[in-house]
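Q: here is the input, now give the coordinates:
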Amino acid sequence: MSDSRRRKPPLVAEKRYGRKPSKPTSKSLVKNSRALKKKPKSRTRSKNSKKKSNPNPIVRFVRAVCGWLFKIVWAFVWRSSLVVMLILGLAVSYVYLTLPEVDELLDGRARGSVTLLDRDDKVFAWRGDQFGGVVTADTVSEHLKHAVIATEDKRFYWHFGVSPRGIASAVRINLSEGRGPLSGHGGSTLTQQTAKLLCLGVAYDAADWDSEAEYVQDCRRGSIARKAKEAVYAMAMEVKYTKDEILSVYLNRAYMGGGAYGAEAASQRYFGKPAANLSPAEGAMIAGLLTAPSTLAPTANLQRSQDRAATILRLMNEQGYLSDLETARNQKTPATLSEAAKAKAGGYFADWVMSSGPEFFTRNTTEDVILKTTLDPRIQTAVEEGLKWVFDNKVREGSKAQAAIVVMSADGAVRAMVGGRQTKVSGAFNRATQAKRQTGSAFKPFVYATALEKGAHYDDSVVDEPYCQNIAGSGRWCPKNYTGKYYGEVSLTFALMNSLNIPAVKVSEKAGRENVRTVANMFGIESDLAAGPALALGASESSLLEMTGAYAGILNGGSSVTPYGLVELRLLGEQNALMGTGGGIGERVISDAAARELIWMMEKVVSEGTGGRAQLPGWQVAGKTGTTQAARDAWFIGFTSEYVAGVWMGYDDNTPLTGVTGGGLPAEIWSQAMVRVHEGLAPRPLPAFVPKSQPKPKRAPQKKRGQGIDDVVNGILKDIFGRN
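A: The predicted structure is shown next:
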């Protein structure tokens, strides 16, 4: 039974022949309208996608090649970067493991320091590699810390040891200035500079290097390979140490000129104060030395150092470390040197003490050494001023003549030394100790000392007349007096005070030439002495220091003297001295009586003879002039009851002096220096004997042009009877 209401399926598909559309409903109308709206859009997208899917074959090829190359490059870059980072990490890790504790890096000097103290225990000179002690970034003055960062690395606290930005900037500047990319500005961070100071961990070993200078030069090489190692070392330091620890190492190891290594040494060297107490101007001056410590050191050129400090102060202001007011005030009142720093390295005296001390505690010391010396700064200043006064007022402008002075006590303690006209020097040729020059008549006191020791007396007679000797291998030798005259029978006192040559030779031959040599040697003249009769006339060479020391032996009563400048040597921080005085009074050479008689005779040289220009108001002075052949050397050596002083004058190349004798400019230099030395001292007489009845020594008549025979006779009578 079928259901007549069920609709039978069509025998043919409706779509084949169409179908009568049904009446649209409201829903279908909305649906159809949406479809109509989307249809154009769908048609457009289809069209574009068709175009994209069918590009130009050339474009498709180029795109394919570029994509392929990009994939290769990218794969190479990220893999290479990974390898480089891995290698860099391993390198940094290896260096990190080799780095010592920070305390071991603070003092990296290969040599020790030498601090010289004067007789009052005040520092007057530094030598060697001066190290004032360990400082840290927390203990130094904040002004010094800020000045260093502002100058050397303003991004110090933000980078990881290397600054790509700084390197790029340095390369750009170098190329713009026509240099190679690594020549000139290096773009190094403060950490890299510290790594360089540590020589990348390679310690100095004398067995591996010809000199310390060669080692330092190698540490400063700027090759690409070296820069790469430096960068690795710097990054390892950043991992191992804190920023302040790195800065502390830098502040302790950096060379800051004047022999000073580290901030504390520089602060003491230039300003005589701890690094913790530096002002902004002083901190800026020290920070300014880091770029060129030798040329910018204030002891080398104070004005240049102050100008550099002014620039550092401006940088500190720009980076917010100083206000405008503080900057202006410190630029207006720049830092100045302490009194000790003004003396630079102690001049000729410090040179001499350093050269005369034990080498392992002075020139090549690995320890920090303190040397107490005999220097009297007041006397040193007096001597320098006296020398300057004579050259400013008595010597023609432009003269190249040189002079040297030594002042010492009767026991040989050297109180002052000048080795040339330029007094503020270090390492210069010292004419007081290094120059060996003929002594001329300044040697004659040792001839008369020998005669007095052999039994002669001040009033014994000797005939001044033409005199000759036949010298084996040299022929006939006939000495003459400086005046070219002969004075007949004269006393020993008269012969000495007028520096007569013929009587000196006769006295020497009578006392025994070898005896004269022995006495001179025992008094401290160690130079080779002439073997012939010209020995008596000072034909031998000697140094000013030797001669002055020998005269000190006469003043102290006839005992030998070894000049000395070192009183005590000890290590820094130790109280007990390792060694004491290196000189002083030695064995007796002549008797006290002979010495007193000789002093009396030498006093006549100054009061009545050739040394008249050396007189000091209120003081007794004994001494002797000396002028060598052709006036190549001029000497005056003399003493008061307080001090012995020697003066030499001449040219370094042995050019003869013009119109200068020992009784001229040298005697004036001696007088000008000693007047200043004796200021404030109460005069005391010389330790000379006093004859019971003082004879009136015969004086050489001073015949003037147009003078008649009566005047000559009257002059002689006046000399004999009218002189006290």
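Q: contacts and neighbour counts: CA atoms only from here.
A: Fine.
Q: mind checking the SS state of the spatially most central residue of the chain?
A: Nearest residue to the geometric centre of the chain (Cα atoms, centre = their mean): Gly258, 4.8 Å. Of the three states, Gly258 takes coil under DSSP: H, G, I helix; E, B strand; the rest coil.
Q: that one and Asp129: what is the separation?
A: To Asp129, Gly258 is 9 Å away according to Cα to Cα, to the nearest Å.
Q: which positions in stretch 712-724 come out as buried?
A: Neighbour-count burial for stretch 712-724 flags Gly715, Ile716, Asp719 (criterion: 16 or more other Cα atoms under 10 Å).
Q: what about the residues you listed, which are in strands?
A: Using DSSP state E, no member of the buried residues of stretch 712-724 falls in strands.
Q: of those residues, closest to Asp153?
A: Proximity of the buried residues of stretch 712-724 to Asp153 was ranked by Cα to Cα; the top entry is Asp719 with 83.4 Å.
Q: ok, now how distant is Ala403 from Leu544?
A: Taking Cα to Cα, one finds Ala403 at 10 Å from Leu544.
Q: which residues are common contacts for these two?
A: Residues touching both Ala403 and Leu544 (Cα atoms under 8 Å, 6 or more residues apart in numbering): Arg431, Val647, Trp648.
Q: ends of stretch 686-694, how far apart?
A: First residue to last in stretch 686-694 (Cα to Cα) measures 16 Å.
Q: and Thr299, what is it in contact with?
A: Thr299 neighbours (Cα under 8 Å, 6+ apart): Gly258, Tyr270, Leu337, Ala341, Lys342, Lys344.
Q: could you also give me the structure for this second sequence? I'd like to compare it with the first:
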Amino acid sequence: MTKSGRKSPRLVAEKRYKKPAGKPAKTRATTTRKTPTKRRRKSSRPPRKGVIGLLQRLVRWVLRLFWKVTWRVGVVVLILLSLAVGYVYSTLPDVNALLDGRARGSVTLMDRDGEVFAWRGDQFGGVVTASTVSPHLRNAVVATEDKRFYRHFGLSPRGIASAVKINLSEGRGPLSGHGGSTITQQTAKLLCLGVEYEADAWESEAEYVRDCRRGSISRKAKEAVYALAMELKYTKDEILSIYLNRAYMGGGAFGAEAAAQRYFGKPAATVAPQEAAMLAGLLTAPTRLAPTTNLERSQDRAATVLRLMNEQGYLSDSEMKAAQDNPATLSAAAQRQAGGYFADWVMESGPEFFTRDTTEDVIIRTTLDQRMQRAAEEALDWVFENKVREGSEAQAAIVVMSADGAVRAMVGGRKAQVVGAFNRATMAKRQTGSTFKPFVYATALELGHHHDSTVVDEPYCMDIPGSGRWCPTNFDKKYRGLVTLQQALRQSLNIPAVKVSEAMGRDLVRQVATDFGIDNQLADGPALALGASESTLLEMTGAYAGILNGGSSVTPYGLVELKLIGDDTPLMGTGGGIGERVISEEAARELTWMMYNVVHGGTGGRAKLPDREAAGKTGTTQAARDAWFLGFTADYVAGVWMGYDDNTPLSGVTGGGLPAEIWRETMVRVNEGIDPKPLPMLRPQPKPKPQPVQRQRRRNTNFENFLKDLFGR
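A: This next block holds a predicted model:
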């Protein structure tokens, strides 16, 4: 072999043998097997061309762009939300500062026996927590308002979506109607998202509240941020505690404690399941569902709440049925709702900064006697049901007071259970008619005349400067000639009253009436004696109390003591009572006897009581627009007014008719159980009848003296 510069190729096995036909040659690489990684095969189908392909590529591009923008925007929104929540979190105060958020205080009114009979202002019974209230109440609120309260983070997307669906299905806007709010969101709304009420910044407190309750999208967004911050700041029980203390539950009650005391007379810690269900049911519509407004409707709502508690495992079937079969009822005080007009009058007559605009919690002890209040209300109802034609719109008012002016009962209209209504006993100024005449005769008695002084009842006319000739007449158009003052008052004669007033002097009559407490501007002309002046029923009743107490003036009063809750020292005491003497006690006692004859034989016969003495006076104004009866027993004074609010004349009614009957029915009930006492009045001794002249034996004085000397007698 010839050697050359190149090496001969290396002989290998593969080169030695030929590959069998049809069989792949094995290589060394095949000796080590590896599982190939699965890869998504690309579609072998070529991309579509034309319009469809263009649209597909455009959609894919838009989706990719949307995703790139969305996640970036989402990150930015998340950062901004975190900053907003963090800022709100830093501004939230300690939970204890949020439990009582009322803008004004409360007033609790107690009767003469110390029993609560009325509430005014924003009631707050005291702080409660989720752990101190009855478990039934806590469960009822959660079951009704937010069943996932302990599981969500402050917002409930499921609840919001459900609320939007319901609103749209009912034809409303997505945020109108059902809100889907959690308890946390509702609490944020109650806190007005941290904006405190400032009187200078808002037109009214109501406007502030309306702004807090707005449901715009921006407001909902702020509410969500505030709710998230609250969830970070406070525990679930702390949030629920704020809600239980701030929620309005109708009847002026803010918070669970005030509502439990208001409706059931017990603390929130001891309410039963049916009572808890009623309180929780109020949260939806507190004013409409308040049991003091409509007990049956409130009980129906409570039955629904009990069912929800059962469905969510808070009550067994037997517990739910027992509670539904025995629904919650109001306490005795809440049932009576006594003294609506009386409570309003006390609130109006008291100092404004401790009653109507108080920022403190105040307790006022009053003169109200709830038994007498019910007596007056029942008497008025009985007369209108049995004596007045059906459908009559006539009104009436009643005032009952002691001789010192302490008001024991007040009815300002036919609807007794009211708050803030027009009070005809204190606000309506009406002509007094013949009920003014006792003050004319009081003047005459004080000036030395007596019940048996005489005046002539005859046609009588006067020339009044600027008005012409005035000729008063009696009610029956008859004249009785010479009559005593007692007869003139008993039969309510007009001409004698005018003559006595003119003889005594109108200025003196006006002064006596004013001193007795008739504080309105009195008429200047001679019609003063016939009650042409206007006055309120409260003033007139107080003036008659002055006659009963022996001739001293009286300032009617209802407030006995005012103090702040928690304080033992009263801030103020009685604002009325007996004042200065107006006429002598002798004159008052004689006038009482004259008024006694009005009831026992005069125009006030229908007011006569079956078991005790009474004195009073009827009154009917021109065209019978007003009818009055005022009178007293030895213990109490009562006044009754009847008429129409629009001055429509009464049909067939005089003071001696229906008003006297209302007075009688009232006083029979008021004096029930009280031993009869005689009236403090002058009781004239009947003059002995003149004896006929008889022939007397002439006595022999000398003979009688002789016998005395003889027998030592």
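Q: once they're superposed, tell me the TM-score.
A: TM-score for the superposed chains, counting by TM-score structural alignment, normalised by the length of the second structure: 0.91, backed by 680 aligned residues with a Cα RMSD of 2.8 Å.
Q: name the nearest of the contacts of Thr299 of the first structure relative to Arg363 of the first structure.
A: Gly258 (15.7 Å).
Q: right, and the closest one touches Leu296 too?
A: No: using Cα atoms under 8 Å as the test, Gly258 of the first structure is too far from Leu296 to be in contact (9.9 Å).
Q: which position in the first structure pairs with Phe422 of the second structure?
A: Applying TM-score structural alignment, one finds that Phe422 of the second structure aligns to Phe429 in the first structure.
Q: touching, its match and Gln422? I think so.
A: No: checked against Cα under 8 Å, the pair Phe429 of the first structure and Gln422 is beyond contact range at 10.5 Å.
Q: ok, Pro57 of the first structure to Arg63 of the first structure distance?
A: For Pro57 of the first structure, the distance to Arg63 of the first structure - Cα to Cα - is 10 Å.
Q: ok, Pro40 of the first structure to Asn54 of the first structure distance?
A: From Pro40 of the first structure to Asn54 of the first structure the distance is 21 Å (Cα to Cα).
Q: scratch that, Arg684 of the first structure is what I was asking about
A: 124 Å.
Q: check Thr483 of the first structure too.
A: With Cα to Cα as the criterion, Thr483 of the first structure and Asn54 of the first structure are 126 Å apart.
Q: ok, and the closest non-adjacent residue to the counterpart of Lys563 of the second structure in the first structure?
A: Aligned by TM-score structural alignment, Lys563 of the second structure pairs with Arg570 of the first structure. Excluding the flanking residues, the one nearest Arg570 of the first structure by Cα to Cα, 6 or more residues apart in numbering is Ala577, at 4.5 Å.
Q: helix, strand or coil: sort out the one you found for me.
A: coil.
Q: count the neighbours of the counterpart of Ala688 of the first structure in the second structure for me.
A: In the second structure, the residue paired with Ala688 of the first structure is Met681, using TM-score structural alignment. For Met681 of the second structure, the count of nearby residues is 22 (other Cα atoms under 10 Å).
Q: residues in contact with Met681 of the second structure?
A: Ala588, Arg589, Glu590, Leu591, Thr592, Trp593.
Q: please flag which of these sit within helices.
A: Among those, the ones falling in helices (DSSP state H) are Ala588, Arg589, Glu590, Leu591, Thr592, Trp593.
Q: which non-adjacent residue is nearest the equivalent of Lys506 of the first structure over in the second structure?
A: The alignment partner of Lys506 of the first structure in the second structure, by TM-score structural alignment, is Lys499. Leaving aside its sequence neighbours, Lys499 of the second structure sits nearest to Val455 (Cα to Cα, 6+ apart; 7.8 Å).
Q: okay but the one you found is in contact with Gln486, surely?
A: No: with contact defined as Cα under 8 Å, Val455 of the second structure does not count as touching Gln486 (10.3 Å).
Q: and these two? Which one has more around it.
A: Neighbour totals were compared for Val455 of the second structure and Gln486, and Gln486 leads with 23 against 18 (other Cα under 10 Å).
Q: that one -> the first structure?
A: That one, Gln486 of the second structure, aligns with Thr493 by TM-score structural alignment.
Q: next one: its match from Ser163 of the first structure, what distance?
A: Distance from Thr493 of the first structure to Ser163 of the first structure, by Cα to Cα: 84 Å.
Q: show me where the stretch 51-200 of the second structure has its strands.
A: 106-110, 116-121 (DSSP state E, counting those that start in this stretch).
Q: how about the longest one, aligned to which bit of the first structure?
A: With the alignment judged by TM-score structural alignment, the segment of the first structure matched to strand 116-121 of the second structure spans residues 123-128.
Q: distance from that stretch to the second structure after superposition?
A: Its aligned residues in the second structure lie a mean 0.2 Å from stretch 123-128 of the first structure after superposition (mean Cα distance after the TM-score superposition for the first structure).
Q: what's that stretch in contact with?
A: 111-118, 259, 269, 340-341, 343-346, 350, 362-363, 365.
Q: change it to 6 Å
A: Ser113, Val114, Thr115, Leu116, Leu117, Ala340, Ala345, Gly346 (Cα atoms under 6 Å, 6 or more residues apart in numbering).
Q: counterpart of the second one in the second structure?
A: Taking TM-score structural alignment as the alignment basis, one finds that Val114 of the first structure is matched in the second structure by Val107.
Q: how much space between its match and Glu198 of the second structure?
A: Val107 of the second structure is 22 Å from Glu198 of the second structure, by Cα to Cα.
Q: comparing those two, which shows the higher neighbour count?
A: Neighbour totals were compared for Val107 of the second structure and Glu198, and Val107 leads with 27 against 12 (other Cα under 10 Å).
Q: the more buried one contacts Thr359, doesn't it?
A: No: if you go by Cα atoms under 6 Å, Val107 of the second structure and Thr359 don't touch, sitting 9.9 Å apart.
Q: sec struct for the residue opposite Val440 of the second structure in the first structure once aligned, please.
A: Correspondence of Val440 of the second structure to the first structure, assessed by TM-score structural alignment: Val447. Counting by three-state DSSP, the backbone at Val447 of the first structure sits in helix.
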